[in-house]
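K.L.:
just the structure for this:
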Amino acid sequence: MKEQKICLPIYKVAYSICFVILLSLIRGISSVDSIGIAIVPSMALLAIVFCSDTYWIEYREKRWELFKIYSIRKRTQMIFHRLSIQGIYLCVLSLLGYWCFFWQKPFYNTESSIVFIYIPFVMATILSMAFWSVLSMTLVNCFQNIWAGIGISVILWSSLYSAAGKKLLGKWNVFSYVFKDEDQFSWLCGQGVEVLLILLMLFICPIIIKKRG
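P.N.:
Purely as a prediction, here's the structure:
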């Protein structure tokens, strides 16, 4: 409960809920298939801002001297715990936000089951939230500056979520779910890249903490 209060303060919960509601109101969609395409990149941006201070909050709240007493292992465990709490929250928010778009009465092919549309979205959402959350937190820790971490993450997001990013990386783009074509399974390559990068960043997390304080 203590960690939950630290990483999910009321103001974060409030602005994240407002973000999802506004997204469903202003982001037009034409079909059920396009709901996930609208949510995943937008929620990735939210994850960048939402999770950037996962570790840096100790500086901001002036608890750093006490936090530094803990061992590297203890600090790493606390960071992973906070990331898990925030990641689960963002995933649940995204999955619930999916249904907010139905007020627009999007076209739906009744011959296909909505389950086969929703399940890939769930998978893409979970991995996207994990990737962008960990990336933002890692960059902030590396540069020891929250705005540098957010800024670089947003630049990377803009580069990957673009025509150039789609053309350059193709199915290996972390936004492969958004750019998927007729091949219904090629986008899984991009998801595999996300998993590998997430594991790599989590692996180097204690190293960064040790080197950068």
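K.L.:
going by C-alpha atoms from here, please, whenever you check contacts or count neighbours.
P.N.:
Noted.
K.L.:
any idea how far the residue nearest the centre of the chain is from Asn145?
P.N.:
Per Cα atoms, centre = their mean, the C-alpha nearest to the average position across the chain is that of Met129, at 2.4 Å. According to Cα to Cα, to the nearest Å, Met129 and Asn145 sit 21 Å apart.
K.L.:
just to revisit the earlier point, isn't the residue nearest to the centre of the chain up against Pro41?
P.N.:
No: Met129 is not in contact with Pro41 according to Cα atoms under 8 Å; the separation is 9.6 Å.
K.L.:
that older thread, who's in contact with the residue nearest to the centre of the chain?
P.N.:
By Cα atoms under 8 Å, 6 or more residues apart in numbering, Met129 lies in contact with 43-44, 47, 87, 90-91.
K.L.:
now, which of those lie within helices?
P.N.:
43-44, 47, 87, 90-91 (DSSP state H).
K.L.:
for those residues, which one is nearest Lys171?
P.N.:
Ala44 (18.2 Å; Cα to Cα).
K.L.:
OK, contacts around the closest one?
P.N.:
So Ala44 contacts 128-129, 132-133 (Cα under 8 Å, 6+ apart).
K.L.:
of the residues you listed, which is the nearest to Tyr70?
P.N.:
Ser133 (23.4 Å).
K.L.:
can you report how many residues lie near the closest one?
P.N.:
Per other Cα atoms under 10 Å, the neighbour tally for Ser133 reads 29.
K.L.:
could you pull up the residues touching it?
P.N.:
44, 47-48, 50-52, 83, 87.
K.L.:
element containing it, please.
P.N.:
Per DSSP states H and E, Ser133 falls inside helix 115-143.
K.L.:
please spell out which residues along that helix are buried.
P.N.:
If you call a residue buried by 16 or more other Cα atoms under 10 Å, then helix 115-143 has these buried ones: 118, 120-122, 124-142.
K.L.:
can you check stretch 158-171 too?
P.N.:
Quick answer for stretch 158-171 (16+ other Cα under 10 Å): 160-161, 165-166, 170-171.
K.L.:
swap in stretch 61-77?
P.N.:
72, 75-76.
K.L.:
ok, of those residues, which one's closest to Trp99?
P.N.:
Scanning the buried residues of stretch 61-77 for proximity to Trp99, where the rule is Cα to Cα, the winner is Thr76, at 35.4 Å.
K.L.:
next up, for comparison:
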Amino acid sequence: MSMMGKEMKVCLPLYKVLYSLAFAVILGIARGVTHTYEVGIACEAPMALLASVFCADTYVQEIASRRSEVWRLYPMKRKVMCIFRRIGIQECYLLLLGAAGYGMFFLFQDPLPLYAPGTGGESGLHLFMVYLAAILVILNFWGILGNAAACLTRSAWAGIGACLVLWLTVNSTTGDRLLGAWNMFSYTFRDIGDSGDLNWIKGKALCACLCIIIAAVTPKIIRKRG
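P.N.:
Take a look at the predicted model:
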């Protein structure tokens, strides 16, 4: 088995695949939408929370497992490369799941376009492509944050709890009012009536910068807490 295949077996066990698929299906059924522009809004925040839960055990599972003794013998560079490789695999899976989850709304609810065809407004394909770009950033941020928080606390559950507190703070009217276009969920709170307003990209740029910072400090967290 190739190295990538082994990593996929470790970081994408059957139970994680099953609960994440169930999550996408249930979201598409239970979260009501009326128009197509609401689909991306309905998906972004829940998918971000799923990413933090999904990636929280990327490193701490090595502490709790029988592999921990061997893991401690690895040089730091190898540990870090392994962690980021696993996060990358999980993020690719979550991006595909996010695209599939978007489609679930059309399968179960058949939302209507805000404008009649040919009368202006964003096309369905354009809405989908913008959504993919937005969740590509948001999934990476919450995934790497979930892993870093779990490493810092040496507990996947504590890491998930810390992410949940932040998630509840920014995914709220208070968070929108205080942060505005710099909100991590700026895509959700964007002005949907003005398709030319790209001010919400500031929030995604902030997430991208935070991803780089968290990735840079992760080796130090592992060295201190590992």
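K.L.:
tabulate the buried residues of stretch 61-77 of the first structure (CSV), appending distance to Ile198 of the first structure and secondary structure.
P.N.:
Shown next, in CSV, are the buried residues of stretch 61-77 of the first structure (distance: Cα to Cα, whole Å; DSSP: H, G, I helix; E, B strand; the rest coil):
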residue, distance to Ile198 of the first structure, secondary structure
Ile72, 20, helix
Arg75, 18, helix
Thr76, 15, helix
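K.L.:
out of the residues you listed, the closest to Glu111 of the first structure would be?
P.N.:
For the buried residues of stretch 61-77 of the first structure, the nearest to Glu111 of the first structure is Thr76 (48.3 Å; Cα to Cα).
K.L.:
translate that closest one into the numbering of the second structure.
P.N.:
Superposed on the second structure with TM-score structural alignment, Thr76 of the first structure falls opposite Val80.
K.L.:
quick one: that match from Asn183 of the second structure, how far?
P.N.:
Taking Cα to Cα, one finds Val80 of the second structure at 29 Å from Asn183 of the second structure.
K.L.:
residue in the second structure matching the residue nearest to the centre of the first structure?
P.N.:
Met129 of the first structure maps onto Leu139 in the second structure, by TM-score structural alignment.
K.L.:
so Ile201 of the second structure makes contact with Ala181?
P.N.:
Yes: contact criterion Cα under 8 Å: Ile201 of the second structure and Ala181 qualify, at 7.5 Å.
K.L.:
widest-spaced pair of the contacts of Ser133 of the first structure?
P.N.:
That would be Ala44 and Leu83, which, of those, are the farthest apart (Cα to Cα) at 14.3 Å.
K.L.:
what separates the counterpart of Gln184 of the first structure in the second structure from Asp191 of the second structure, distance-wise?
P.N.:
Taking TM-score structural alignment for the superposition, Gln184 of the first structure sits opposite Asp197 in the second structure. Distance of Asp197 of the second structure to Asp191 of the second structure, given as Cα to Cα: 7 Å.
K.L.:
between the two, which one's more packed in?
P.N.:
Between Asp197 of the second structure and Asp191, Asp191 has the larger neighbour count (other Cα under 10 Å), namely 14 against 11.
K.L.:
and that one, how far is that from Val10 of the second structure?
P.N.:
41 Å.
K.L.:
list the buried ones in stretch 211-226 of the second structure?
P.N.:
Buried residues in stretch 211-226 of the second structure (16+ other Cα under 10 Å): 211, 214-215, 218-219, 221-222, 226.
K.L.:
chain center to stretch 82-94 of the second structure, what's the gap?
P.N.:
The chain centre lies 11 Å from the centre of stretch 82-94 of the second structure; the measure is Cα atoms, centre = their mean, to the nearest Å.
K.L.:
for the first structure, which segments count as helices?
P.N.:
Using DSSP H, helices in the first structure cover 2-7, 10-26, 33-51, 57-60, 64-67, 72-100, 115-143, 146-160, 163-169, 176-179, 188-212.
K.L.:
can I get those helices in JSON lines including distance to Phe107 of the first structure?
P.N.:
Formatted as JSON lines, the helices of the first structure follow (distance: least, Cα to Cα, whole Å):
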{"stretch": "helix 2-7", "distance to Phe107 of the first structure": "38"}
{"stretch": "helix 10-26", "distance to Phe107 of the first structure": "16"}
{"stretch": "helix 33-51", "distance to Phe107 of the first structure": "9"}
{"stretch": "helix 57-60", "distance to Phe107 of the first structure": "44"}
{"stretch": "helix 64-67", "distance to Phe107 of the first structure": "52"}
{"stretch": "helix 72-100", "distance to Phe107 of the first structure": "14"}
{"stretch": "helix 115-143", "distance to Phe107 of the first structure": "13"}
{"stretch": "helix 146-160", "distance to Phe107 of the first structure": "28"}
{"stretch": "helix 163-169", "distance to Phe107 of the first structure": "26"}
{"stretch": "helix 176-179", "distance to Phe107 of the first structure": "18"}
{"stretch": "helix 188-212", "distance to Phe107 of the first structure": "25"}
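K.L.:
and Tyr108 of the first structure, which of those is closest to it?
P.N.:
The nearest among the helices of the first structure, by Cα to Cα, is helix 33-51 at 8.0 Å.
K.L.:
give me the stretch of the second structure that the closest one matches.
P.N.:
The aligned range for helix 33-51 of the first structure is 37-55, by TM-score structural alignment.
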